[in-house]
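Visitor: Here is a sequence together with a model predicted from it:
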Amino acid sequence: MGNCFSARIKAESPFHSVSASGTNSRYTGSGNDLSGSSSRVSAASVPPTPRSEGEILQSSSLKSFTFNDLRTATRNFRPDSVLGEGGFGSVFKGWIDEHAFTATRPGTGMVIAVKRLNQDGYQGHREWLAEVNYLGLLYHPNLVRLIGYCLEEEHRLLVYEFMPRGSLENHLFRRGSYFQPLSWNLRMKVALGAAKGLAFLHSEEAKVIYRDFKTSNVLLDSNYNAKLSDFGLAKDGPTGDKSHVSTRVMGTYGYAAPEYLATGHLTAKSDVYSFGVVLLEMLSGRRAVDKNRPSGEHNLVEWARPYLNNKRKIFRILDTRLEGQYSLNGAQKPQRWLFNVSRTTASIGHPWKKWWRR
């Protein structure tokens, strides 16, 4: 899973809605169509009804693991098995049989990532339940696969597919022999995959606002295919004639849309703003917020905005490690889109279609 955690503004986790029958069907979308139009289940026809913990667990097709299963799979949660850690808890590498889902010897069977919840807060349980709720119903090639969970006494764990390349954050900002700078083509591939994942969440089939899009939550498989992870803060989008969802402000500083921070009005465009910030990070090699930068350069969006409105200045924000890897046209493609997003979410319009055309 890589390091999937960073400081959040606040914490709150709403729950999704399902049909009265509580079927195990998953929403699903095409990996090639940004609209996610090939989904099998339409959320538009499903009345929004709050679900209890029992209903969420019973309606998902996820595997229910025992705590002993996962303790064995991770070699008793050994420190050298840690993939990442943060406010939620720690993520451990483990191994299970791909058919029986039972623990196997290290190096055999299927590699998994096991997220273990810290046992010192109710809010953590709410986020744990939100992950089960959303990833138990949603399926798309650009969403990380949740295999199962453990709910046993005080133990709360989640079992995911293992993402061998770790997080986008590591590849952009960590230095070392393992984390080589991503090429221009790989950065564009990752950006497109992440955009497809968000477009699916925003589609009529899912109608979900991710609410925590950032580089640490974009994970990469062995072929650098991007998958969105960590749905603890996700929320259902507006229904009917409503234009937004009113909620407590939450997310991660530097990525949250200004209008959302000011009003608490949440829309899919809030995610699009966050995507724009991440795209800027990918182009520039700079973090969204970096207090170690000179005065005036702490906030990436504010620093980059003057350069985004001038085609001749776009190269001033590009990562110097990318020199010679892109064409003039290729570098300018996302420029106008990013400029609009950096100003206000109200100017975004139909973001995915516009970004796709560019």
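Guide: That came through, no problem.

Visitor: contacts, neighbours, all on C-alpha from now
Guide: OK.

Visitor: I'd say Trp128 and Arg156 touch.
Guide: Yes: counting by CA atoms under 8 Å, Arg156 is a contact partner of Trp128 at 7.3 Å.

Visitor: So for the two, which residues contact both of them?
Guide: Residues touching both Trp128 and Arg156 comprise Leu117, with contact defined as CA atoms under 8 Å, 6 or more residues apart in numbering.

Visitor: For those two, indicate the residue with more neighbours.
Guide: Neighbours per residue (other CA atoms under 10 Å) separate Trp128 from Arg156, with Trp128 holding more: 25 against 19.

Visitor: tell me the contacts of that one?
Guide: The neighbours of Trp128, taking CA under 8 Å, 6+ apart as the test, are 117, 156-158, 232.

Visitor: Save those residues as TSV, and put in secondary structure and distance to Asn340 too.
Guide: Formatted as TSV, the entries for the contacts of Trp128 read as follows, by DSSP: H, G, I helix; E, B strand; the rest coil; distance: CA to CA, whole Å:
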residue	secondary structure	distance to Asn340
Leu117	strand	39
Arg156	strand	42
Leu157	strand	40
Leu158	strand	38
Gly232	coil	29
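
Visitor: Pick out whichever of those sits closest to Ser284.
Guide: Comparing these against Ser284 with CA to CA places Gly232 closest, at 28.4 Å.

Visitor: Can you classify Gln58 as helix, strand or coil?
Guide: Here Gln58 is helix, with the state taken from DSSP: H, G, I helix; E, B strand; the rest coil.

Visitor: what about versus this one:
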Amino acid sequence: MNRTPDDSTLARTGAGHTRRWPKALLHGWIGGTATMLFLLVVIGALPLGDGTAFLVLYLALTVSPTVVSYRLLPRTRPHPGIRPKREAPKATAEAAAEAERAITRYGELLHAHPYSPGEAANADELADYRTALDAYEQAKQVAPGQVPTVLAGGRAALDRLSAGNRSASDIAWSRGRGTMKLALPRPAPGVPAVLVFETDVKQPFSVHTRSGRGGRRQILLDGGMGPTSAHVGVPAQDTDVLFVEVTASGPWRIALRRIGEARQLTDGGWLRGHGTETVLRRGGSRVVEFEHRGDTDFTVRRLNRSFRPAGVLAEGRGGARLNIPVPGRCVLRIDTIGDWKLRDPAA
């Protein structure tokens, strides 16, 4: 509620005082006249000639106190309740770089999505397809702080497109916030699956399971850092659900997908990624080129056919470019919170 400032407020802030020339001239005239009278009466008559010298001396004695009075009078101050608008703070370089990485990951997801509009596409599918495309372009134009919201709308559209092509047995997203325990339905019992965990919050997260003998705790994701979209292989189990515990800050979503939805490194192909991911390799040369960017730790592991760890192929910290010997057909898991690139050099 607005309130008119009282006299005490004006006295404190100086509002109401005005620095004006008329008041300064008045002070100068009084000061000059008093000085002139002092010279005439106390010191005695001055030899002023025909009066010209008197006028010049009088003006000189008046101008000086006028200028001093003008400089000393307080300026008019604005009302204490009225303040100029401040410009919004500019996005930091770190926020801009983070937004750029999010846009790049979304672009790769958009490029790899299997949907292609055809003659049989209905209006809803075409609308979702346009929404997904527009989200990519819009994210490049908005402020970094708005990028997660824009891309979330695009991912939701891609999810709706994927849902139209899934069978009834496919798994939907499970959403949560903070630390939670939940049961994820398996796409098919007895075969490996791909666990997908996504968050837009820049905070560490982990995903554990207590499946196995005696309820032993197994690590699926640990030491991750959002925002990210992690895809990791889950070993096969003869159960219909997978019990997991998510430890995170803020909102997230998680799902189990069919193993066929994991990305594949083909002969002569390449993959770009960010964060932890399990990659299938279907033949090719006996070496892959791995490139890591950033100042974080990284580990490249080989998994066996049951999607359990079978050995560390490479590990390190910071930027690196390595040639890693691998079998022709294998499953690779990359653990990092940085950006990476995997390439099959086969011609």
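Guide: Received the coordinates, thanks. Just so you know, these numbers come straight off a predicted model, no measurement behind them.

Visitor: TM-score for this pair?
Guide: After superposition, the two chains reach a TM-score of 0.27 (TM-score structural alignment, normalised by the length of the second structure), with 149 aligned residues with a CA RMSD of 6.4 Å.

Visitor: quick revisit: out of the contacts of Trp128 of the first structure, grab the one that's most surrounded.
Guide: Within the contacts of Trp128 of the first structure, neighbour counts (other CA under 10 Å) peak at Gly232, which reaches 28 neighbours.

Visitor: The host helix or strand of Phe54 of the second structure: which residues count as buried?
Guide: Taking DSSP states H and E as the definition, Phe54 of the second structure sits inside helix 52-72. Applying a neighbour-count criterion of 16 or more other CA atoms under 10 Å, one finds 58, 61-63, 65-66, 69-70 buried in helix 52-72 of the second structure.

Visitor: Just the buried residues of whichever helix or strand comes after that helix, please?
Guide: Where DSSP H and E defines the elements, the next helix or strand beyond helix 52-72 of the second structure is helix 93-112. By neighbour count with 16+ other CA under 10 Å, helix 93-112 of the second structure contains the buried residues 98-107, 110.

Visitor: Among those, which pair sits farthest apart?
Guide: Based on CA to CA, the longest span within the buried residues of helix 93-112 of the second structure runs between Glu98 and Leu110 and measures 18.4 Å.

Visitor: re earlier: mind listing residues that contact the helix holding Phe54 of the second structure?
Guide: Helix 52-72 of the second structure is contacted by residues 19-21, 24-33, 35-36, 48 when judged by CA under 8 Å, 6+ apart.

Visitor: nearest to Trp252 of the second structure, of those residues?
Guide: Arg19 (61.0 Å).

Visitor: Now do Thr149 of the second structure against Phe197 of the second structure, distance only.
Guide: In this view, Thr149 of the second structure and Phe197 of the second structure are 17 Å apart by CA to CA, to the nearest Å.

Visitor: what about those two, which has more around it?
Guide: Between Thr149 of the second structure and Phe197, counted using other CA under 10 Å, Phe197 has the larger neighbour count: 24 against 12.

Visitor: Tell me who's in contact with the residue lying closest to that one once chain neighbours are set aside.
Guide: Nearest residue to Phe197 of the second structure in three dimensions, chain neighbours excluded: Ile254, at 4.6 Å (CA to CA, 6 or more residues apart in numbering). Going by CA under 8 Å, 6+ apart, Ile254 of the second structure touches 173-175, 195-198.

Visitor: do that again at 10 Å, thanks
Guide: Residues counted as contacts of Ile254 of the second structure (CA atoms under 10 Å, 6 or more residues apart in numbering) are 172-176, 184, 195-199, 207, 229-231, 246.

Visitor: taking the residues you listed one by one, which sit in helices?
Guide: Counting by DSSP state H, none of the members of these fall within helices.

Visitor: Tell me the one of the residues you listed nearest Tyr136 of the second structure?
Guide: Tyr136 of the second structure lies nearest to Ser229 out of the contacts of Ile254 of the second structure, by CA to CA, at 16.4 Å.

Visitor: which residues touch the closest one?
Guide: Contacts of Ser229 of the second structure by CA under 10 Å, 6+ apart are 102, 105-106, 196-200, 252-254, 273-277.
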